[in-house]
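J.: sharing a model that was predicted from the sequence below.
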Amino acid sequence: MAKSGAEESLPTIGVSGLRGRILRFYERFLDFIVVVLIFVMLLTLVASLVGVVWDVYETFLSFREEDAIQGLVSDVLSVFVLIELFRTFTDYLEFHRIRLRVLSEVAIVFVLRELFIGLYAHHLGPMDLIATAVLLAVLVGARVAAVKYAPQSPEKD
């Protein structure tokens, strides 16, 4: 009996009866929670975008104030972190797993955000920069390993 493309992509639970129904309910409930989280993330992303637009307006009013510009840089970089987190949730909904490649990209963006904010505010010392460089190297190495050793999809077999 041949399976359709949609049936092949879904994980099969080799359990029937009450246990199978409980596991299917659990999967549906997790999917519902992830959908709610995606909706919350979308609202957060829109609110952050509105906040960035407001900060741009305030920065133009007080262009010489360093704090306003630092706040704008921080908010713009925070939007990028939210975009990456949003992508992680949508990937989970699609693949029913969190991919290491995407998670490492989120971590890289977050560390770069903190690095840029610290450099812009002149708050990072030499040891902070070395620690951040080592952390970034580990995260990039994890991302490269995740891409190189990614599990094969059923279509490629």
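T.: That came through fine. A quick note: this is a predicted structure, and the numbers were derived from the prediction, not measured.

J.: can we go C-alpha only for contacts and neighbour counts from here?
T.: OK.

J.: buried residues, the helix or strand hosting Val79. List them.
T.: Using DSSP states H and E, Val79 maps to helix 66-95. Judged by neighbour count using 16 or more other CA atoms under 10 Å, the buried positions of helix 66-95 are 68-69, 71-90, 93.

J.: cool, stretch 44-56 as well?
T.: Buried residues in stretch 44-56, counting neighbours by 16+ other CA under 10 Å, are found at 45, 48-49, 51-52, 55-56.

J.: quick one: contacts of that stretch?
T.: By CA atoms under 8 Å, 6 or more residues apart in numbering, the surrounding residues in contact with stretch 44-56 are 68, 71-72, 75-76, 79, 82-83.

J.: now with 10 Å?
T.: 38-43, 57-59, 61-63, 68-69, 71-83, 86 (CA atoms under 10 Å, 6 or more residues apart in numbering).

J.: thinking again about what came up before, packing partners for the helix holding Val79?
T.: Helices and strands touching helix 66-95, by 3 or more CA pairs under 10 Å, 6 or more residues apart in numbering; DSSP states H and E, are helix 17-61, helix 100-121.

J.: put this next to the first one:
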Amino acid sequence: MFLNLPRLAFLGTVLSVLVGCASEEMPEGLPELYPVTLTVHQGGAPLSGASVQLIAADPTLSKWVTGGSTDENGEAVVMTHGKYAGAPAGKFKVTVNKTQTEGSANGNDPSVSSQVIMFDLVDAKYRVVTTTPIEVEVTAGENKLDAIEVGAAVKDAAAKL
């Protein structure tokens, strides 16, 4: 049987990448994480496609970025650094963001006018850590948190792109 050297090198590279991914080590100092699921409602209905971030009150935990995105039921499964399931135990402020764009970009053609406008769809007080009234506590074990309500729907112009 004849093996093609480039094909063998390619297979070796793929195998080493797969083995490397399977044995990825946790970051140094990562605290124990606990499963967290939370639901976001807007105007009493589930809010899908929103970004949820938990900001730790404890400064020693603040380097661990924790959050998730809501599904069609408004439910978010919280991850730390976007790839480790759960969040460390502690108290957190919660911010919720959702944006929508309207208009279209016309590529690289400078002779064609284009305008894309971005809108924030969640009240500003829920989007910023210093103004959000939402606080949660993550404890050891599984955490299915109470539904979070972010008030009535808004459509605030955020930026023109």
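T.: The structure has been received and is ready for your questions. Keep in mind that what you see is a predicted model, and the values were worked out from it rather than measured.

J.: what's the TM-score here?
T.: The TM-score (TM-score structural alignment, normalised by the length of structure 1) is 0.27; 69 aligned residues with a CA RMSD of 5.3 Å.

J.: name the residue closest to the centre of structure 1, please.
T.: Centroid check for structure 1 by CA atoms, centre = their mean gives Leu85 as the closest residue, at 2.3 Å.

J.: do you know how far the residue lying closest to that residue once chain neighbours are set aside is from Leu77 of structure 1?
T.: For Leu85 of structure 1, ignoring the flanking residues on the chain, the nearest one in space by CA to CA, 6 or more residues apart in numbering is Val106 at 6.4 Å. In this view, Val106 of structure 1 and Leu77 of structure 1 are 12 Å apart by CA to CA, to the nearest Å.

J.: what sits in contact with each of these two?
T.: 83, 112.

J.: what are the ranges of the helices in structure 2?
T.: 5-22, 124-127 (DSSP state H).

J.: give the buried residues for the last one.
T.: Judged by neighbour count (16+ other CA under 10 Å), helix 124-127 of structure 2 contains these buried residues: 124, 126-127.

J.: wait, doesn't the residue nearest to Leu85 of structure 1 sit right on Val81?
T.: Yes. Val106 of structure 1 is within contact range of Val81, at 6.6 Å (criterion: CA atoms under 10 Å).

J.: shared neighbours of these two, anything?
T.: In contact with both Val106 of structure 1 and Val81: 87, 112, using CA under 10 Å, 6+ apart.

J.: circling back to that earlier point, deepest in the core, which of the helices of structure 2 is it.
T.: A comparison of those by mean neighbour count, using mean count of other CA atoms under 10 Å, puts helix 124-127 on top with a mean of 18.

J.: just checking, what packs against that helix?
T.: Using 3+ CA pairs under 10 Å, 6+ apart, helix 124-127 of structure 2 is in contact with strand 51-56, strand 90-97.

J.: repeat that for 7 Å
T.: Where contact means 3 or more CA pairs under 7 Å, 6 or more residues apart in numbering; DSSP states H and E, helix 124-127 of structure 2 is packed against strand 90-97.

J.: counting by contacts, list what the strand it packs on packs against.
T.: The contact analysis (3+ CA pairs under 7 Å, 6+ apart) places strand 90-97 of structure 2 against strand 51-56, helix 124-127, strand 135-138.

J.: run the last query once more with 10 Å
T.: If contacts are counted by 3+ CA pairs under 10 Å, 6+ apart, strand 90-97 of structure 2 sits against strand 51-56, strand 66-69, helix 124-127, strand 135-138, strand 148-149.

J.: could you export those as CSV, including distance to Ala159 of structure 2?
T.: Shown next, in CSV, are those (distance: least, CA to CA, whole Å):
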stretch, distance to Ala159 of structure 2
strand 51-56, 18
strand 66-69, 22
helix 124-127, 14
strand 135-138, 28
strand 148-149, 25
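
J.: quick one: which of these is nearest Ile117 of structure 2?
T.: The closest of these to Ile117 of structure 2 is helix 124-127. By CA to CA, the value is 17.3 Å.

J.: so which of the buried residues of stretch 44-56 of structure 1 is the closest to Arg19 of structure 1?
T.: The nearest one, if we look at these relative to Arg19 of structure 1 and count by CA to CA, is Leu45, at 38.4 Å.

J.: what about that closest one, distance to Ser74 of structure 1?
T.: Plainly put, Leu45 of structure 1 is 14 Å away from Ser74 of structure 1 if you go by CA to CA.

J.: good, we can wrap up now.
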